[in-house]
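Asks: Kindly return the folded structure for what I paste below:
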Amino acid sequence: MALRARALYDFISENPGEISVIENELLTLSSEEVVDGWLEGTNTRGETGLFPASYVEIIRTDTSLHDNGTPASQDYYYQNSPQRRDTSNESTPTNSTIYQDRQRRQSIQSQGSDEDWDDDWDDSVTSEERGGTSEKRGNTQPSSTNNSVSRRTTLQSKSTGTVGKNLNRFSTFVKSGGEAFVLGEASGLVRDGEKIFVDMGQYGPEWQDNPYPFTCTIDDPTKQTKFKGMKSYMSYGLTPSHTQSQVNRRYKHFDWLYARLVEKFPVISVPHLPEKQATGRFEEDFISKRRKGLIWWMNHMTSHPILSKCDVFQHFLTCSSNDEKAWKQGKRKAEKDHLVGANFFLTICPPALPLDLQEVESNIDGFKTFTKKMDENLIQVNVTINEFARKQITGFKKEYQRVGQAFRLLSQAFEFDQQVYSVPLNKAIVHTGEVYETIGDYFAEQPRQDLDPISDLLAIYQGHLANFPDIIHVQKGALTKAKESQKDGTAGGGINDRCNIISCATLAEIQHFHRIRVRDFKAQMQYFLQQQISFFQKITGKLEEALDMYDQA
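Replies: Next up is the predicted model:
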């Protein structure tokens, strides 16, 4: 019994691994399993790949024989399929639904819905300006404004001997475009200004430094309103050091930028943004925490030799907040960028001397072990300091206050002696009680100064560590293809060279990660110890102040 499906609507493929389908076309399914809203099968033109499950209705073709030996071919609906539905009153699935499915497949995380694209820059934006697909039911022409991988780029299949495609079309290696690149299916024009150079440094491949480094400050956000006060949002003032011109951005602008970067750079760890929050967005603690998270995010962005220079990031930082037209033009340009996914690797210029793939594999395995251990210990550190902070805020404060109150009670007892010469002593004891209560307040306030910044640092690195399994998977996939080509003697087809490019980029990103890790943790531990020293010096000062009272008693 062959499992088949009938297309309910036209669908235009946009990514490597996807296929186009036409309304009423019969498709042969590879499997009935629906993964993230996508099915895999073969169309009538012999193309095999993915298509949205919501665009088809699953049927079965019974190829058994009647008792008389004649075929009993009969199509019938697969009643238990999640795609079985009455389509008489159903409209074509929306472009946004398919876009969201693609985003999930590309591991672009959506962590909430606190700010939608509805501000003045986007109220009147058409579907074309949003970078979404413009195809409708009956339109079989691909959209020229699509923002998915490999848009407007002809993917030319090249012979790679017996090196086949990955059967798991949902693997990161496939979704990222790594497989398409290694198999020679990526093509596109790369201008000189779009080239990314990897140098051979002292410790291996590394990204070529940004010749014009800069930083960016983020001011305290201000609450803004629109629609005559019916809509409120927080606006952050960003001032890049290379322009010294402030621009105002909302969190959703950061979110849009993040999505573009994740789509464009498959082997670069784009730092995670602070999480979204549906409620309490205007509470002081949340606003402060989000700003700190955005500062960490921006520091990592401006420190990265590649991310800091890319056009979409520069547009985000430099486009005037008041120039709606310029913003939309830059936004559309970013969403039409063809050098994303598989084509991103075309921009990479590796060192002249190829890497030893065995050595690369060893280095990648070592880094994989390192990240696993680092991730485990970051979690442990986070749990420990959070528990310590809780004790300081509640337990320590309470205990010091109890000691202070006990001294106060002792002073009250001494006052019953009614001796004049005991008054200075009583005052000194009262002051000692007050000092201990103050020290309790110091303990409660201190975590904000020294422990919270460590938590912020751990959060940004936990995001990086969450990115690296996918990055490593892309490199591992490329290495597997290179090994296959060596076994069947097709290594001369360029697979080794393309694997070398992915390996160079991956190792360069790993090298960058180690450098910023050493920089950040060194600076943060120094800051932590300085704050601890200041804290205990402040306590010592209060105790010395109490001690001086007894010299006068």
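
Asks: from here on, contacts and neighbour counts on C-alpha atoms
Replies: Fine.

Asks: wait, residue 207 sits on residue 512?
Replies: Yes. Between residue 207 and residue 512 there is a contact at 7.5 Å, judged by C-alpha atoms under 8 Å.

Asks: the more surrounded of those two?
Replies: Comparing residue 207 with residue 512 by other C-alpha atoms under 10 Å, the one with more neighbours is residue 207, at 25 against 19.

Asks: Can you tell me, leaving aside adjacent residues, what's nearest to the more buried one?
Replies: Nearest residue to residue 207 in three dimensions, chain neighbours excluded: residue 198, at 4.7 Å (C-alpha to C-alpha, 6 or more residues apart in numbering).

Asks: Doesn't the one you found belong to a strand?
Replies: Yes. Counting by DSSP: H, G, I helix; E, B strand; the rest coil, residue 198 is found in a strand.

Asks: Quick check: it touching residue 206?
Replies: Yes. In this structure, residue 198 is within contact of residue 206 by C-alpha under 8 Å, at 5.5 Å.

Asks: In this structure residue 175 contacts residue 105, no?
Replies: Yes. Under the criterion of C-alpha under 8 Å, residue 175 is in contact with residue 105, at a separation of 7.0 Å.

Asks: please give me the structure for this one as well, since I'd like to look at both together:
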Amino acid sequence: MTEPKIAIALYSYEPQEEGELLLLEGDILTVLEEDASGWWSGESNGKTGLFPGSYVEYVDEQLIESLGLEQFEEISEESNNTTEQDLTQQQGGEFSGQNINDENYVSDEENEKDNTSQNQNQQEIIQTQNFTRNIGGTTMIHDGFIWEEKEPVFKVTIGKTVKRKKLRGMKKYTAYLIHSGNFCVTRRYKHFLWLRQRLVERYENVPVPPMPEKQFQGRFGEDFISRRREGLNRFLNRICEHPILRSSQIFHHFLEADEYQDWKMGKRAAEKQNKKEVPFFKSITCAQEVTKDCDDEITEFKKNITSLDKCLKNVENVATDLYLSNYQDLSASYLKFSKAFLKLGSEAKGIVGKNLDIEGKELKERGKEQRKIFIDPLKDYNRLIQVFIETIKVRDQANFQYVSTHAKYTKQNMGELSGQNRDKLLLKQDKSDRMTNITLAEIELFHYNRLRDSKEILTNHLKTQIEYYRKSSERWKKVKEEVEKIPVIHGSKKLEGMEDLSEPELFDEKIETDTEENQTSNQIDKEIEKNDEDNEEEDDEDTDDEDTDEDDDDDQTEETEEIEKEKDENEKNEKEKDEKENNDDFEKI
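Replies: Model (predicted):
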């Protein structure tokens, strides 16, 4: 049995089940018993019940002795009344101006001056308590709905990937090497999932950045691993850029726990702690009141973000069609074009054909590169918008509960609210106001990040465009210089190295020669075949049907030739037989 101690409520708590104790922020209560589960037993305002232990803080006994318990409770009561008044005044919209707590309003200037000294005493009492908790204490939202910066922005880099095996090689997986400051840890994809799930639990109304989607086929291909690494890198750095998420102990444990046992123990502790912690919205201190304009701003933002989602999807579809389809087709065309130049004279073949071959390969790589720096970030942003929309629904639900409860109690009482109904309504109003502040702070942050990210995506795209055309221009300039050196003289009647350009085999897949020129051509043929194999999965059904028809025509042609050949042989045999019979008859005569 724990010895009774005096404590002060740090946050308000509304009972969810029978036997729980109602707490208002600033209430003085007596803790009767502590329990390892996180639920404590206590007494407040003559009632006994259970409450979350993390919602209260013990009061310094020496401070109580110096002030006296009665004076301490009076100070706490005044502070509590002032808090209720502030909550009532903050709510705007349809119910702004309606007084739900008239008996506690302090409108007389002299009373406000008298209460000033008591409020200052209350601040001194609060400052003597240790409010440092796992969530990092209270968080401030400044005027203009801007998050307080608790720690500076830092960067995270995912370096090389490592392929590992377990269960004696029966199961394999990919691990990612993460560098952050002085720390370097190795994490699997499922560990990233764990991190995001814990952050979503802890910060229910903060949009936690999305992760790259799962894939079950081709998980160990180099291209897929590279793209996933880029996606995970964006995920971590978006957390680093968020003023609240980057200061989370869960995130720091993910980045810093390099020993296996430390990592495991920290994971279990974080999972248990999330269930006991005070909800994040209760730790918010808001500098700006919530008005009807706040609701209008959120409603307008929801419309705009839906339109933005459609625009981004359209850009993504166009970019996908351009880079993944047209670039690959153009790459194959360049390779075939270079092969055509190999059929020309040796001078042109060595100059133009080689450069066309390089251009074809560059275009193929360019399609892959643009997918990583342009298309994948757009997909990430679409997922981020969906997360944002779902997060706003959490705030809308809290606001709806407050409005509906207010309407219900007002209709029942047809007058002033008092007692327990008033306390419950104040709790719902407090939750709605705090979540509205969080949502508006996130909207402000989203606008800033959107401008910065769109600028970065376009800048990277333009850099690759400039670099590609710069290299291509330099190559063609060299080709031009070489072509200009080709001698043009009279008396040259022989076309060296020239082949019959009218032959249909010009673009065939095989050239059966043993010269050095044709050996080079065969190498290019292999590139074409490889490129065609890469494009087979993207061919539509019509193309497959056409190929099948062509194969059937070839089979029919071969059958006709065999029948004709067999017919000729039969006629020849019959003719020989007739001649032999005639000779025999002649001999008999």
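
Asks: For residue 198 and residue 206 of structure 1, list the residues in contact with both.
Replies: Counting by C-alpha atoms under 8 Å, 6 or more residues apart in numbering, the common neighbours of residue 198 of structure 1 and residue 206 are 504-505, 508.

Asks: which of the residues you listed are buried?
Replies: Among these, those buried by neighbour count (16 or more other C-alpha atoms under 10 Å) are 504-505, 508.

Asks: show me the contacts for residue 287 of structure 2.
Replies: Contacts of residue 287 of structure 2 by C-alpha under 8 Å, 6+ apart are 140-143.

Asks: Swap in 6 Å and give it another go.
Replies: 142-143 (C-alpha atoms under 6 Å, 6 or more residues apart in numbering).

Asks: Residue 541 of structure 1 versus residue 427 of structure 1, what's the distance?
Replies: Residue 427 of structure 1 sits 18 Å away from residue 541 of structure 1, taking C-alpha to C-alpha, to the nearest Å as the criterion.

Asks: and if you look at residue 229 of structure 1?
Replies: Distance, residue 229 of structure 1 to residue 541 of structure 1, using C-alpha to C-alpha: 50 Å.

Asks: ok, now residue 423 of structure 1?
Replies: Residue 423 of structure 1 is 24 Å from residue 541 of structure 1, by C-alpha to C-alpha.

Asks: How about residue 430 of structure 1?
Replies: Distance, residue 430 of structure 1 to residue 541 of structure 1, by C-alpha to C-alpha: 17 Å.

Asks: Compare the two and say which one has the larger neighbour count.
Replies: Neighbour count, other C-alpha under 10 Å: between residue 430 of structure 1 and residue 541, residue 430 has more, with 21 against 12.

Asks: pretty sure that one is touching residue 408, no?
Replies: Yes. Look at residue 430 of structure 1 against residue 408 with C-alpha atoms under 6 Å: they come within range, at 5.2 Å.

Asks: Can you give me every residue that contacts the residue mapped onto residue 256 of structure 1 from structure 2?
Replies: Mapped onto structure 2 by TM-score structural alignment, residue 256 of structure 1 lines up with residue 194. With C-alpha under 6 Å, 6+ apart as the criterion, no residue contacts residue 194 of structure 2.

Asks: Mean distance between whichever strand or helix holds residue 194 of structure 2 and structure 1 after superposition?
Replies: Element membership of residue 194 of structure 2 [criterion: DSSP states H and E] is helix 189-202. With mean C-alpha distance after the TM-score superposition for structure 1, helix 189-202 of structure 2 departs from structure 1 by a mean of 1.2 Å once superposed.

Asks: Name the residues of that helix that are buried.
Replies: Neighbour counts using 16+ other C-alpha under 10 Å place 189, 195-196, 198-200, 202 of helix 189-202 of structure 2 among the buried residues.

Asks: more crowded one of residue 175 and residue 105 of structure 1?
Replies: Between residue 175 of structure 1 and residue 105, counting by other C-alpha under 10 Å, residue 175 is the more crowded of the two (25 against 19).

Asks: Aligned against structure 2, show me the partner of the more buried one.
Replies: Counting by TM-score structural alignment, residue 175 of structure 1 has no partner.

Asks: Distance of residue 175 of structure 1 relative to residue 327 of structure 1?
Replies: In terms of C-alpha to C-alpha, residue 175 of structure 1 sits 29 Å off from residue 327 of structure 1.

Asks: now residue 266 of structure 1
Replies: From residue 266 of structure 1 to residue 327 of structure 1 the distance is 25 Å (C-alpha to C-alpha).

Asks: what about the two, which has more around it?
Replies: Per other C-alpha under 10 Å, whichever of residue 266 of structure 1 and residue 327 has more neighbours is residue 266, with 28 against 19.

Asks: Where does stretch 158-165 of structure 2 end up in structure 1?
Replies: With TM-score structural alignment as the criterion, stretch 158-165 of structure 2 aligns to 218-225.

Asks: buried stuff in that stretch?
Replies: For stretch 218-225 of structure 1, by 16+ other C-alpha under 10 Å, it's 218, 221.

Asks: residues contacting residue 313 of structure 2?
Replies: For residue 313 of structure 2, the contact set (C-alpha under 6 Å, 6+ apart) is empty.

Asks: How are the strands of the stretch 1-150 of structure 2 distributed by residue range?
Replies: With DSSP state E, counting those that start in this stretch, the ranges of strands along the stretch 1-150 of structure 2 come out as 5-9, 28-33, 39-44, 47-52, 56-58, 139-142, 146-147.

Asks: that older thread, downstream of the helix holding residue 194 of structure 2, the next helix or strand is which one?
Replies: helix 222-241.

Asks: Which positions in structure 1 sit opposite that next one in the alignment?
Replies: Going by TM-score structural alignment, helix 222-241 of structure 2 sits over residues 284-303 in structure 1.

Asks: Let me see the ranges of the helices in the stretch 451-589 of structure 2.
Replies: 516-535, 541-588 (DSSP state H, counting those that start in this stretch).

Asks: Determine which stretch of those helices is the most buried.
Replies: Comparing those by mean neighbour count (mean count of other C-alpha atoms under 10 Å), helix 516-535 ranks first with a mean of 15.

Asks: In structure 1, what stretch matches it?
Replies: Counting by TM-score structural alignment, helix 516-535 of structure 2 has no counterpart in structure 1.

Asks: starting at the chain centroid, how far to that helix?
Replies: Averaging C-alpha positions (C-alpha atoms, centre = their mean, to the nearest Å) puts helix 516-535 of structure 2 39 Å from its chain's average.
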